[in-house]
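> Turn this into a structure:
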Amino acid sequence: MRTPMFLLSSMSLALAAAMTPIQAYSADGNPRVNQRGYLPEAPKVAVYATANDAAQTWELWRNGALVASGMTTPKGADAASGERLHQIDFSSVDIEGEGYELKVGGDRSYPFAIDEQVFSGPLYDAIRYYYHNRSGIEIETQFTGGGRSSYAPDARLARPAGHIGVAPNLGDYNVPCWPGTCNYSLDVSKGWYDAGDHGKYVVNGGISVWKLLNAYERNHYFGKHKEAFADGTLNIPESGNGVPDLLDEARWQMEFLLAMQVPEGEALAGMVHHKMHDENWTGLPLAPHEDPRQRYLVPPSTAATLNLAATAAQSARIWKDIDPDFAARCLTAAQRAWQAAKQHPDVIYKDDFNNGGGGYGDQDVSDEFVWAAAELFVTTGDASYKNDIQWDEDLTPDWAWPQTRIPALMSLAMVPADHSATLREQARGTLVSLADKLVTVIDSQGYLPPLGNEEYYWGSNNVLANKLAITALAYDFTGEDKYADATLKSVDYLFGRNALSLSYVTGHGVHAVKQPHHRFWAGVLNSSYPWAPPGALAGGPNPGLEDDVAKAALSGCESKPQTCFIDDIGSWSTNEITINWNGALVWTLAFVNDLAEGGDGPDPDPNHDPVAAFSINASNLTLNLDASASSDPDGDALNYQWDFGDGAVGSGKTASHEYAAPGVYSVMLKVSDGRGGEASLTQQATLDDGNSQGACEYIVQNEWNSGFVALIRIHNQGSSPVEGWEVSWQYSDGTQINNQWNANFSGLNPYKASPLDWNKTIQPGAYVEFGMVGQKGSATAQTPTVSGDVCH
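Take a look at the predicted model:
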């Protein structure tokens, strides 16, 4: 988030005053092109600014040879740039190579390439941005470059770990609450620094990690190059662990978000702290390990809580088969957060804690409820979340951290869960309709961005890139080239085909941003600090001119908003970089790079994972299983494998098994489609010998080395409603419960539970459930007997 200019060090001010301001408008690089380049089969459009409205002759040259020529297409006045423009379409040229230049009379473009790999380097550089901005870990020289990025490791980019309690840091291992707000501390040492500052924010951090994870899911379900994010692609410390590198990077942030949840036993338990940062603003330049200020937790908010609910639910399904323990931990956190947000739906962040960090205040959290409900429903299939999944027909394509209905639709539309089929089709229809509107906007603009004149505000490049996710998905859903073409044409804007002929991505283009607003990448202020590495996306044109540098240099630009940008480290309102903006760049570049890697069309026969589902019918010690509800989105025949939970296995769509003794057994079904797609589902089955009349079940849902997740299910097997209930249970091995939800807990072995207001009544034939997370007392999670009047 931003830094007020008056907090720049005296050295920074002196250096800034001595620098020659970069002009807001430059005639160099005209015609304006994507300075990185173009895919061979992609549309290739350049823009030429001239006062002459007559068609002009253009020529395409490479290595001193004329490659192609033609006439420009006059487009007339362009309000966003204040220019009169012509477009140059040279899409027919598909010969790969570097050093292309367009010429019109005596004017020439910056050089560019035509190449299948033109977006590969920028993509992996954009992802690498996150490793460089990690908190709580040393940034080692060997990991500062390499992998599939465009640059090699560089010692100048290395730094000690930030905020780990080594002087002068006070550290993030034991961060207290803002004075007067609570009396505990949390270890929140992981995560990514948000932007130019060293704050860490749940709201913006949530949408940032969601974008990376959604890009991963998009590649999984629609990408033709499935190994795009594979282990080893990034050269980060976790490379080689068998997990896709993109997920390793995203997990660093998820660990921070999980750590920001209010512990059980505290007021607002299950809610999530809005943010954490220094008590006062720090200046530039400053490395994370040099920060001397006290850092605090800011009170919880409903918006932050729902950010965790959404991203943790998303993570639960992604890590389900990669790290089941982490997946279970995420799902538990998501469900706790959802329940807490439902109980506290209007805890709105107030601007009482903006000294030292950005606010990220969100006054309307109705969209966050939609987003969290959608992610939880897609992940769990629990129909109780569906009532909160609603959107209007007049939904706009604008989305960002304060507006999260589009992310809800993207997940619903993308993940082929059988239980969400109806909502999936509705979401796809809405997104394609929005994409049609965006295509119209793009084609109406001189420089072909999906932005109207009023949409050049703080972070306008993020606004652009976010919208391109919609046109990209429309292509995935329909296969219509107009959506891919629109996406590609608008990406060109970010790499230099704009009014300033400036690439907004550091390190990519002859004329690219060099000095974004960042405390550590501050080489322009002090040569002992590095300059920004390739792959960071600047915020972009912003006629609001909120900072003093932009006000002084760009006054009068407001009538031509696309020119309201200055590449100056002091201009935080136009030239800051952030984790959410780079997330939009990653998502968009992953799509366009996949077009090259996978060919010029969507996979005509993509393979989607099947969906596992089965019903249980227990009669005494006999268990009958039916997996007829399992399905495959592609219509493939399924193979069925059963694990009955007692050491026995079986196969077939239906199965029957006789158990030797009563108990609660974990039954797992695994289905596979014969083309590499598979899915599994585990359910608990209670078997008795016919002598038990109990209506209370203790079910271990998941367990790991030291912990477990369990629930207690209370059935009403009678003919009249149960009004109020209390149950108890006791462990014999020292098991302890750490967290719980959906009931009031009391006692300590034996434990007691009683209802909340909303689940105290159990109708005939219905049941209620409440859950817990605990520390095991032995190698295997114990399954105690649940007692109480309602159990008989």
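> switch to C-alpha atoms for all contacts and neighbour counts from now on
OK.
> For Gly479, see how far away Gly429 is.
The span separating Gly429 from Gly479 equals 14 Å under the rule Cα to Cα, to the nearest Å.
> Work out which residue lies at the spatial centre of the protein.
In the chain, the centroid-proximal residue (Cα atoms, centre = their mean) is Trp210; its distance is 1.5 Å.
> Quick one: residues contacting that residue.
Thr311, Gln314 (Cα atoms under 8 Å, 6 or more residues apart in numbering).
> Pull the contacting residues for the residue lying closest to Leu502 once chain neighbours are set aside.
Nearest residue to Leu502 in three dimensions, chain neighbours excluded: Gly496, at 4.4 Å (Cα to Cα, 6 or more residues apart in numbering). Residues in contact with Gly496, defined by Cα under 8 Å, 6+ apart, are Arg32, Val33, Asn34, Gln35, Leu502, Ser503, Tyr504, Gly509, His511, Ala512.
> Repeat that for Glu425.
Glu425 sits in contact with Ala413, where contact means Cα under 8 Å, 6+ apart.
> Check which helix or strand it maps to.
Using DSSP states H and E, Glu425 falls within helix 421-444.
> Alongside the first, I'd like the structure of this one:
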Amino acid sequence: MSKEVIRLNQMGYRPQDRKIATFRCDGEYLIIDSKTMETVYKGTASKIFLNDKNSGEDVYVFDFSDFTQEGSYRLEVAHLCRSAIFTISKHPYRDVNRGMLKALYYQRCGMELTPEYAGVFAHKICHHDRALDLQTHTFREVSGGWHDAGDYGRYVNAGINAVAMLDMAYELTPHSLNISFDVPNDSANLPDVLNEIKYEMDFFLKLTNPDGGVNHKVTTWSFGGAVMPENDVGELVICECSMEATATFTAGALMTARVFEPFDPQYAQTLREAAFKAFDWVEKHPDYPGFKNPKNLFTGEYGDTDLRDEVLWATVAMYRETGNDEYAQRAIRIIEANPTLDLVNLTCCCVGGFSAYEVFSMENPNQQLYDLYKAAFIKRCDEFISIASQEGFGVPLEYKDYTWGSNVTLLYRAVALILGYKYFGNKTYEEVALRSLGYIFGENPTGFSYVTGFGAFPYNYPHHRPSDSDGVEQAIPGLVSGGPNVFKNDTFLEKFLAPDTPPAKCFIDDAASYSGNEITVYWNTAAVFLAAWFDD
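From the prediction side, this is the model:
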């Protein structure tokens, strides 16, 4: 099977970009025009990784960057094996990005997804009953937002991460994201991507409280079974306000307000006012503990034991919004008092990289604050480049990184590398980020495209309740998989993977593998960021 021998970016390549494929055998590699069947390019391995430690393979790297002719092609080796068709074109990531964006629409909660927009994936309205507020013991209307992942929970810090990634992408690559992806949009001038952001932010606004605090999440008491969302009818509960939710809401709302200002100034002001109240809550609760599930609640916790990075992001966001240097001084004090604080990561529970972006992208930032972030970013990006240079598939992942959500670890590192390239000019950062996106799109040891419905060999059985229960063989398209997990944190992987399976192959395309094959909205948006960057 060609995906077992030849691995490539199944979405294709731009003419000007570096183009890499990997083979499991040595030889003369040919590029075959898929229409004329003529050989248009020949080459050999530029690098060889014998017994590559994360794939367990001999990896032969074929660099055909100097072949720039647009068209559709196959790779061939030794007249024995041909790859699937791939393209060289100006916009190879446009369609998959539309798909990954529309996947957010498929995650919408509290509304009917109609056949007009959802096709065979349509379903009835879900989770629209009033929810019990565990803090006030009253019932509130909190419909809307996105289902976070394979379950039907809605979590603020996870959702804000997804929104902030889209905001950041829109600020950097608006041309790539001013595209239609066939979703309901009643606004005359709001791009589809901002309309989708607004659907999530409107839900978050419902979770703000008079004192500024933001409730942590809305879920049922426990995870439901593999049922369609309208059949997940357990009692909805609203958890107490948390620092994780309130601090990240502060920052995310201010970033979103900035993006919305040219389109809807009134909505932007609503977000700013809510963010200022939320930051007032943050300041009044300096020792607030990390969130823990209350008794008898058994859904995803999304708590954090270290809240310094969330408070830092909120503080820097206030600096960016107001220009008041006192906030910059506070941020400097937080960083200098905590030398191990991660200023680069972009996960939902480690958000230092978002605060770095706020500083890098503003005009005339406080120089001391800028220098602190710059030093941290360059150091970490250089580490990523060093790791990637030793890996057969050229990505910044080590053995220990192939854990639950390894694909998003890679995606976040690739986003950080793009920011490093954007603001500090190291072209190698961008090249490794592109190779990382290619890994997600099929140039990886499994040969799968880790995006449902896209690529020659897409995975198709995510741990995702709608895809598992809608009676449609094809998964909902555009969903990014969590990817290989060497620690096998579910019984399915533990049972069916051999103990010595190499880390990058610890993946099974099956809905039962929640620790290897679940999806989340914030994994999708990281991939959207990268696809938009390389489509600009």
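> Can you give me the TM-score here?
Scored against TM-score structural alignment, normalised by the length of structure 2, the superposed chains reach a TM-score of 0.93; 527 aligned residues with a Cα RMSD of 2.2 Å.
> Would you mind finding the match for Glu431 of structure 2 in structure 1?
Aligned by TM-score structural alignment, Glu431 of structure 2 pairs with Asp485 of structure 1.
> Helix, strand or coil: sort out that match for me.
helix (DSSP: H, G, I helix; E, B strand; the rest coil).
> these two touch, right, it and Glu41?
No - with contact defined as Cα atoms under 8 Å, Asp485 of structure 1 does not reach Glu41; the gap is 10.1 Å.
> any idea how far the helix or strand just after the helix holding Glu425 of structure 1 is from the chain center?
Remark: after helix 421-444 of structure 1, the chain's next helix or strand is helix 460-478, criterion DSSP H and E. Its chain's average C-alpha position is 15 Å from that of helix 460-478 of structure 1, according to Cα atoms, centre = their mean, to the nearest Å.
> The stretch 1-150 of structure 2: helices as residue ranges?
Under the criterion DSSP state H, counting those that start in this stretch, the stretch 1-150 of structure 2 contains helices at 2-5, 94-106, 115-118.
> nearest to Phe298 of structure 2, of these?
helix 94-106 (24.5 Å; Cα to Cα).
> so where is the closest one in structure 1?
Taking TM-score structural alignment, helix 94-106 of structure 2 hits residues 120-132 over in structure 1.
> Next, the closest residue to Ser26 of structure 1 other than its chain neighbours: secondary structure please.
Among residues not flanking Ser26 of structure 1 along the chain, Leu500 sits closest, at 6.0 Å (Cα to Cα, 6+ apart). Three-state call for Leu500 of structure 1 (three-state DSSP): coil.
> what about Leu500 of structure 1, how many neighbours?
25 (other Cα atoms under 10 Å).
> Quick check: it vs Lys551 of structure 1, distance?
18 Å.
> just to revisit the earlier point, what's the average per-residue distance for the helix holding Glu425 of structure 1 once overlaid on structure 2?
Relative to the matching residues in structure 2, helix 421-444 of structure 1 has an average distance of 3.4 Å after the fit, by mean Cα distance after the TM-score superposition for structure 1.
> try stretch 484-494 of structure 1
Stretch 484-494 of structure 1: mean distance to aligned residues in structure 2 after superposition is 1.4 Å, counting by mean Cα distance after the TM-score superposition for structure 1.
> Pull the residues that contact that stretch.
33-34, 42-45, 439, 442, 447-450, 461, 464-465, 468, 471-472, 475, 503-505, 588, 592.
> which residues of the stretch 251-400 of structure 1 fall in helices?
Ranges of helices in the stretch 251-400 of structure 1, per DSSP H, counting those that start in this stretch, are 302-318, 324-343, 366-380.
> likewise the stretch 501-650 of structure 1?
Under DSSP H, counting those that start in this stretch, the stretch 501-650 of structure 1 gives helices at 548-554, 572-575, 579-598.
> matching residues in structure 2 for the shortest one?
The reference is to helix 572-575 of structure 1. The aligned range for helix 572-575 of structure 1 is 514-517, by TM-score structural alignment.
> Count the residues that sit near Tyr504 of structure 1.
Applying other Cα under 10 Å, I find that Tyr504 of structure 1 has 29 neighbouring residues.
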